[in-house]
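J.: Pasting the sequence and the predicted coordinates here, then a few questions.
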Amino acid sequence: MRAGEMRNTSLHPEGMGGGGWRHRLGNALKTTVLLAGLTALLLVVGERLGGPQGLIVAGFFVVVMNFASYWFSDRIALAMHGAQPLSYAEAPWLHAMVERLAARAGMPKPAIYLLPTRTPNAFATGRNPEHAAVAVTAGLMDILDRRELEGVLAHELAHVKNRDTLIGTVAATLAGVISYAAQMLFFFGGSLLSRDDDEDGLAHTLGNLGVLLVAPIAATLLQLAVSRSREYGADATGAQLCGDPDALADALLKLERGAELMPYDRAPATSHLFIVNPLSGGAIMGLFSTHPPIPERVRRLREMSALTPRSPRAWHSAWA
């Protein structure tokens, strides 16, 4: 993309990359596939837990969970982390910043929540821009300056604008259910891993053990399929939205270091919602990370900044 082209799209929120109808249609299709895949996994686990009766119970549970995932996944995600509403009186400057960014993006101002953890991070949730929320951690407020914080908030609002939040929260809710169901299969004991009246008891036992091992991995892989590309898109749209790609790049480097020093493992099924992976892990775990590598994200943002001769102050002046 040429420098002039990037400036034009950055100054017109409707032209921001990732927010078009093709992206929304793609997310809708991915959400459908995700729901279908996780539903199938849950039905298999239900059948293994209780045979035909377990399958019926799992089917009923799937209907309830799909309904709840669509309508209430944002509240579920916030509740998992003990997020509390952050009032205007508590942080008027933060509310003003979010309101300004939301206006630039042409969307309603989302609700703001605070997570009581020292790990610096943030995530957005909600089924659409009219029902969205942005959650920031106490640690995020401590280590970032306001320029960097604006970059992070712009990234999160980009997820809302790009319609990424629904698929992310649905994935978090259903992946958590799948993992929990697999744990039930393990903890309920030997009666569920074998059947006395089954002539192929050994085969059935091995099948259950296979489900026990595969279900959590499959749920994670389904999350991976919809997570990594979304982060690149939100970085680009967020950088255009705040007008300062370097601010978001600088923030990502700080957040990566903060996550390494203070990993946050509450509700691991929601880790893909955060701007940086809150879980600790080495090189091998990086292969299964729900986030693209921070160095690559920073490189792309630096290149984006270099495409224009404008300084960060000039970017902000263009938005004024």
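T.: Okay, I see it. What you see is a predicted model, and the numbers here were worked out from it, not measured in a lab.

J.: hey, let's count contacts and neighbours off CA atoms from now on
T.: Fine.

J.: residue ranges for the strands of the stretch 1-150 of the chain, please.
T.: Taking DSSP state E, counting those that start in this stretch to define them, one finds strands in the stretch 1-150 of the chain at 84-85, 111-115, 122-126, 132-137.

J.: what's the spacing between the first one and its chain's center?
T.: Taking the mean of its C-alpha atoms, strand 84-85 sits 19 Å from the chain's own mean (Cα atoms, centre = their mean, to the nearest Å).

J.: alright, now check it against this:
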Amino acid sequence: MLSVMGLLAAVYAGAMVALVLMLGRAWPIGVAVVVAFAAFQFLTSGKVVLRTMGAQVVTADQEPELHALVDRLCAMAGMDKPAIAVSESRVPNACAVGRSKDSTTLCVTRGLLDTLEPSELEGVVAHELSHVAHGDAAVMTVAAFVGVLAGLVARVGLRLVYIGGRARGLWHIIVVALGFIALSAATWFISLVLTRSLSRYREFAADRSAAQLTGNPSALASALTKVSAKVSGGGGIPQVDLRKAGALNAFYFAPVSAAKTTAHHLLSTHPTTQARLDRLLRMSSQL
């Protein structure tokens, strides 16, 4: 994880230097835009995820068993309790979002509550609480923001090329736009590969922490198997729910669409289910 973060920092520093050189005297405007976009993404990403999931914060009166489970795990881990939300989606999954440990929301779907046994649900919740304790939501937001911005800049550049191509005497706009597209596309692709790699490592870390906290890695492995099988096989889940869940793959306990080839794996937000199960099996043997 440290190696990936170091590489990301180098890529982003190089992109910023190139941006400053390309903008010339207007570089303060470009830097201001980058900072403003970073702040906007950092402050709003968690709310956007919850809104997309259709999740609502629930009280202990509404979901007493879920709250009791989170209370127990937070006491065992010595951490503050996050807000708890439930989405009525039938896709069995869970995620934790928020820009800091003090403003985190743990969200589970109705499909997850209906699918898992209590010990399995405990493992999944412990996995998500591990993400909270590690500050993974904030880390991944910071790690990805330049790449996201680069993708947006590339799209704007393509639009400028289209406008310049339709108008006469605007060839200089096309040249500048092509330069921004090349820089943005390279930054976006490299950052995408690196951030996805970082995400996979942090999923392994969350699995390990959850297994250590509960002392029951086999229950987490069982939950992972059930969730992965039901999501990949459909399991009577409406296609609308699956499409919505697919947009939030990076946030979920288990991805809705799994990588099928080596190339796909390089761009996957999660390790393969088998790789996670193998590590949990080794932990079970050690315990």
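T.: Structure received. What you see is a predicted model, and the numbers here were worked out from it, not measured in a lab.

J.: from the strands of the stretch 1-150 of structure 1, which stretch is densest packed?
T.: Stretch with highest mean neighbour count among the strands of the stretch 1-150 of structure 1: strand 122-126 (a mean of 29; mean count of other Cα atoms under 10 Å).

J.: State the span of structure 2 onto which that strand is aligned.
T.: Under the alignment (TM-score structural alignment), strand 122-126 of structure 1 falls on residues 94-98 in structure 2.

J.: So what touches the matching stretch?
T.: Stretch 94-98 of structure 2 is contacted by residues 45-47, 49, 104-109, 112, 124-125, 128-129, 131-132, 137-138, 251-253 when judged by Cα atoms under 8 Å, 6 or more residues apart in numbering.

J.: Which members of those occur in helices, if any?
T.: 45-47, 49, 112, 124-125, 128-129, 131-132, 137-138 (DSSP state H).

J.: Just give me the match in structure 1 for residue 68 of structure 2.
T.: Aligned partner of residue 68 of structure 2 by TM-score structural alignment: residue 96.

J.: how near is that match to residue 135 of structure 1?
T.: Separation of residue 96 of structure 1 from residue 135 of structure 1 (Cα to Cα, to the nearest Å) stands at 15 Å.

J.: ok, now residue 234 of structure 1?
T.: Distance from residue 234 of structure 1 to residue 135 of structure 1, by Cα to Cα: 16 Å.

J.: which one of the strands of the stretch 1-150 of structure 1 lies closest to residue 216 of structure 1?
T.: strand 122-126 (22.7 Å; Cα to Cα).

J.: Check how far the closest one sits from its aligned residues in structure 2, on average.
T.: Once fitted to structure 2, strand 122-126 of structure 1 is off its aligned match by 1.7 Å on average (mean Cα distance after the TM-score superposition for structure 1).

J.: now the angle between strand 132-137 and that strand, please.
T.: Per axes from the mean of the first three to the mean of the last three Cα atoms, to 10 degrees, the angle that strand 122-126 of structure 1 makes with strand 132-137 is 160 degrees.

J.: relative to strand 111-115, how tilted is strand 122-126 of structure 1?
T.: 140 degrees.

J.: Map residue 273 of structure 1 across to structure 2 for me.
T.: Residue 273 of structure 1 maps onto residue 251 in structure 2, by TM-score structural alignment.

J.: and what of residue 314 of structure 1?
T.: For residue 314 of structure 1, no residue is aligned by TM-score structural alignment.

J.: In the host helix or strand of residue 314 of structure 1, which residues are buried?
T.: Taking DSSP states H and E as the definition, residue 314 of structure 1 sits inside helix 312-319. Neighbour counts over helix 312-319 of structure 1 (16 or more other Cα atoms under 10 Å) mark 312, 315 as buried.

J.: re earlier: quickly note the distance from the match of residue 68 of structure 2 to residue 264 of structure 1.
T.: The value you get for residue 96 of structure 1 to residue 264 of structure 1, if Cα to Cα is used, is 28 Å.

J.: Please identify which of these two sits among more neighbours.
T.: Comparing residue 96 of structure 1 with residue 264 by other Cα atoms under 10 Å, the one with more neighbours is residue 264, at 20 against 13.

J.: residues contacting the more buried one?
T.: 119, 278, 279, 280.

J.: From those residues, list the buried ones, please.
T.: Of the contacts of residue 264 of structure 1, these count as buried by 16+ other Cα under 10 Å: 119, 278, 279.

J.: and which of those is nearest residue 28 of structure 1?
T.: Nearest member of these to residue 28 of structure 1, counting by Cα to Cα, is residue 278, at 26.4 Å.

J.: So that closest one sits against residue 121, correct?
T.: Yes - with contacts counted by Cα atoms under 8 Å, residue 278 of structure 1 reaches residue 121, the gap being 7.4 Å.
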